[in-house]
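*Asks:* Quick check, what structure comes out for this input:
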Amino acid sequence: MFPDAWEFHVAQYVNDGVDWLLVRFAPAFDSISVFISSVLSGIQSSLEMVPWWAYIIAVALGVWLATGKKKSAVILAAFTFCIGLFGLWGLALETLSIIITSVLISLLLGIPLGVMTAEFPRGTAFMKPLLDGMQTMPSFVYLIPAMMFFGLGKVPAVFATLIYSMPPVIRLTTLGLRQVPKPAQEAAIAYGATRWQLLKEVRLPLAMPGIMAGINQTTMMALAMVVVCAMIGARGLGQEVLLSINRIDIGRGFESGISIVIMAIVIDRITQGLGKRWEPKRR
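*Replies:* So this is what the prediction gives:
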């Protein structure tokens, strides 16, 4: 056994640090909470204003336009209709609002960070271990700082989902920019392109397949946090899964679980289809 005399605990220092942050930056955390809550409420209100049948049509059109496959569009639209048949339509919209909010903030922060990491390679030394830690940390751990700083509810759920889902878009944006062919960049420089023009007109368009893959993975990881965030009061479909586990209600768990799977498949097919449109055509 490890000697008891050698034990050294950092828990008290961590608690003291968190208490200091809460006291020192309480107004900042309140402002962030109000901002996220207002964005979330606006998105959820907008989603609830749309008739259910419009979503079915939108899914069918979105899948068809993204993939070009009519059969897939009809099948996924029928699957989406099943969410309503299960009586989970309202909860699905709550879940969708959390996902949209988390993904939008993740992209607003992640894509610029990915560009900066690609433009300034020295930043990789800082970003790589940080992203490694964010991706290897168990998802339940993200609930701890979320609850400490924002309490319970949908706001900490968005915060936890944001941290968990951001690394893929940062990594794949950086990778996409670094894989832009050198001849294309050299040709642009030869024509007098500035560094900003090179980034805007050449590197970003050619890196779009990688960036779209990052958006896809970020969305999928946000969906993966749905059930976990239900533990801190996020409601939505995750709450139904959690209740079915607590009550050992297999049928209820199946309905809510398959509804999450349907949402994931629909989003995955649409984002993948859009990503393929940016890929260069092969001769």
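*Asks:* Please make it C-alpha for all contacts and neighbour counts, starting now.
*Replies:* Noted.
*Asks:* How about the contacts made by I163?
*Replies:* 106, 134, 142 (Cα atoms under 8 Å, 6 or more residues apart in numbering).
*Asks:* ok, now Q272?
*Replies:* Contacts of Q272 by Cα under 8 Å, 6+ apart are 66, 212-213, 216.
*Asks:* before we move on, what SS does it have?
*Replies:* helix (DSSP: H, G, I helix; E, B strand; the rest coil).
*Asks:* farthest-separated two in the contacts of Q272?
*Replies:* Farthest apart among the contacts of Q272 by Cα to Cα are A66 and A213. That separation is 14.1 Å.
*Asks:* more crowded one of the two?
*Replies:* Neighbour totals were compared for A66 and A213, and A213 leads with 22 against 18 (other Cα atoms under 10 Å).
*Asks:* Please provide the structure for the following sequence as well, for comparison with the first:
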Amino acid sequence: MDPISQFIADWKIPIGAWGKEFFDFLTTNFSWFFDRLSDGLKSLLESLIDLMLWIPPVVLVILIMALAWWLQKSWRLAVAVAVGLLFIINQGLWRETVETLVLVVAATAVSMAIGVPIGIWAAHNPRVYRVLHPLLDLMQTMPTFVYLIPVLILFGLGIAPGLIVTVIFAMPSPIRLTYLGITSVPKPMIEAGQAFGATKRQLLWKVEFPSALPTIMAGLTQCIMLSLSMVVIAALIGANGLGKPVVRALNSVNIPLGVEAGLAIVIVAIILDRICRIGEAK
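*Replies:* Next up is the predicted model:
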């Protein structure tokens, strides 16, 4: 190494040590908060999983099939959903699929509940978006495995940390697309609403939100796909679901198990994507 590079390397900034001190401070002073949050989320998620597993699998398949038909008015989609879920039952991966569905739906719901209001706020306040923009860029370019480290330190192993890391990973998508949808509303529509005396709240709910809904729904489908991908990775920190058989298959080079779990993940992803799309009813 040349002298200049060696000098720079010798004066290494101790960013890693600072990070350790920061997390030590959090775990020392706020471990009670993280423990209670983790325990509460764990109880809620496990209750939902137990409820879905209490329902006979075939009955739950029929309910999901009916939901698909009700949302999309497509009997072909309903039949495809039923065939896909019955295939998962046939492969012996029903429990893992239910655990994955609960985690994905919960993470998507939380991400949308947080992301959509933040996106609306950023669309109406340029200063907020200027602050959020680099943070969203950082969150969307950071490797997925990096998210596991702080969550593991603060919350430990289990299903609750899997939910938390999934929410953090998926949330930038609804924020960005909600911002894009609101800022893309044609100005003549807003001016027409103002001309009729609409308040800011009325403009939001009756003009901006309906116009931006397709873009917001695109954020929903992206959020679902991101949640599903992170739920699989979160198996490394103890989150149950289809990620566990994938990890077992990798560790033991079990090709049949890997193929079965991989197909189950693809089926779940396609089902969730098709059900949540709008404007595709046949």
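*Asks:* Any idea what the TM-score is?
*Replies:* Here the superposed chains carry a TM-score of 0.93, computed using TM-score structural alignment, normalised by the length of structure 2; 276 aligned residues with a Cα RMSD of 1.7 Å.
*Asks:* which one among the contacts of I163 of structure 1 gets closest to I267 of structure 1?
*Replies:* S106 (16.2 Å).
*Asks:* Aligned against structure 2, show me the partner of the closest one.
*Replies:* Using TM-score structural alignment as the criterion, S106 of structure 1 maps onto S111 of structure 2.
*Asks:* so who does that match touch?
*Replies:* 167-168, 170-171, 174, 223.
*Asks:* Put the buried members of these into a PyMOL selection.
*Replies:* In PyMOL, this line selects whichever of the contacts of S111 of structure 2 come out buried by 16 or more other Cα atoms under 10 Å:
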select buried, resi 167+168+170+171+174+223
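*Asks:* Helices - which of the contacts of S111 of structure 2 land there?
*Replies:* 167-168, 170, 174, 223 (DSSP state H).
*Asks:* still on that earlier bit, and the contacts of I163 of structure 1 as TSV, adding secondary structure and distance to F35 of structure 1?
*Replies:* Putting the contacts of I163 of structure 1 into TSV (DSSP: H, G, I helix; E, B strand; the rest coil; distance: Cα to Cα, whole Å) gives the following:
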residue	secondary structure	distance to F35 of structure 1
S106	helix	15
M134	helix	24
Y142	helix	20
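*Asks:* Specify which member of these is nearest to P156 of structure 1.
*Replies:* Y142 (9.4 Å).
*Asks:* Structure 2: matching residues for the helix or strand encompassing I144 of structure 1?
*Replies:* In this assignment (DSSP states H and E), I144 of structure 1 forms part of helix 143-150. Applying TM-score structural alignment, one finds that helix 143-150 of structure 1 aligns to the residue range 148-155 of structure 2.
*Asks:* mean deviation of the matching stretch from structure 1?
*Replies:* Compared with structure 1 after fitting, stretch 148-155 of structure 2 deviates on average by 0.6 Å (mean Cα distance after the TM-score superposition for structure 1).
*Asks:* related to what we said a few turns ago, narrow the contacts of Q272 of structure 1 to those in strands?
*Replies:* Per DSSP state E, strands hold no members of those.
*Asks:* Nearest residue to I224 of structure 2 in space, ignoring adjacent ones along the chain?
*Replies:* T108 (5.9 Å; Cα to Cα, 6 or more residues apart in numbering).
*Asks:* and that neighbour, helix, strand or coil?
*Replies:* helix.
*Asks:* Count the neighbours of A78 of structure 2 for me.
*Replies:* For A78 of structure 2, using other Cα under 10 Å, the count is 24.
*Asks:* sec struct for the equivalent of it over in structure 1, please.
*Replies:* The criterion is TM-score structural alignment: under it, A78 of structure 2 has A73 as its aligned partner in structure 1. When classified by three-state DSSP, A73 of structure 1 comes out as helix.
*Asks:* Likewise for the one 10 residues further on?
*Replies:* Under the three-state scheme (three-state DSSP), the conformation of I83 of structure 1 reads as helix.
*Asks:* In structure 2, what residue corresponds to it?
*Replies:* Per TM-score structural alignment, I83 of structure 1 is aligned with I88.
*Asks:* just R178 of structure 1 next, same as before
*Replies:* With TM-score structural alignment as the criterion, R178 of structure 1 matches T183.
*Asks:* my guess is that match contacts W121, does it?
*Replies:* No - T183 of structure 2 is not in contact with W121 according to Cα atoms under 8 Å; the separation is 10.9 Å.
*Asks:* relative to helix 143-150, how tilted is the helix or strand hosting V155 of structure 1?
*Replies:* Per DSSP H and E, V155 of structure 1 falls inside helix 154-178. Relative orientation of helix 154-178 of structure 1 versus helix 143-150 (axes from the mean of the first three to the mean of the last three Cα atoms, to 10 degrees): 120 degrees.
*Asks:* What's the average distance for the next helix or strand after helix 154-178 of structure 1 when superposed on structure 2?
*Replies:* Later in the chain than helix 154-178 of structure 1, the nearest helix or strand by DSSP H and E is helix 182-190. Following superposition, helix 182-190 of structure 1 is found to deviate from structure 2 by 1.1 Å on average (mean Cα distance after the TM-score superposition for structure 1).
*Asks:* Chain neighbours aside, what residue packs nearest to the aligned residue in structure 1 for M217 of structure 2?
*Replies:* Taking TM-score structural alignment, M217 of structure 2 has M212 as its aligned residue in structure 1. The shortest distance from M212 of structure 1 to any non-neighbouring residue, by Cα to Cα, 6+ apart, is to G275 (5.0 Å).
*Asks:* With S259 of structure 1 as the reference, measure out to the one you found.
*Replies:* Distance, G275 of structure 1 to S259 of structure 1, by Cα to Cα, to the nearest Å: 24 Å.
*Asks:* Tell me the one among the contacts of S111 of structure 2 nearest to V116 of structure 2.
*Replies:* Nearest member of the contacts of S111 of structure 2 to V116 of structure 2, counting by Cα to Cα, is P174, at 6.0 Å.
*Asks:* Can you get me a residue count around the residue nearest to I224 of structure 2?
*Replies:* 28.
*Asks:* same thing with K73 of structure 2?
*Replies:* K73 of structure 2: 15 neighbours (other Cα under 10 Å).
*Asks:* tell me the contacts of C223 of structure 2?
*Replies:* 108, 111-112, 170-171, 173-174.
*Asks:* hang on, the earlier thing: report the contact partners of the residue nearest to I224 of structure 2.
*Replies:* Per Cα under 8 Å, 6+ apart, neighbours of T108 of structure 2: 167, 170, 220, 223-224, 227.
*Asks:* Arrange those residues in a markdown table, one row each, with distance to L26 of structure 2 as further columns.
*Replies:* Shown next, in a markdown table, are these (distance: Cα to Cα, whole Å):
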| residue | distance to L26 of structure 2 |
| --- | --- |
| V167 | 20 |
| A170 | 24 |
| L220 | 32 |
| C223 | 29 |
| I224 | 30 |
| S227 | 26 |
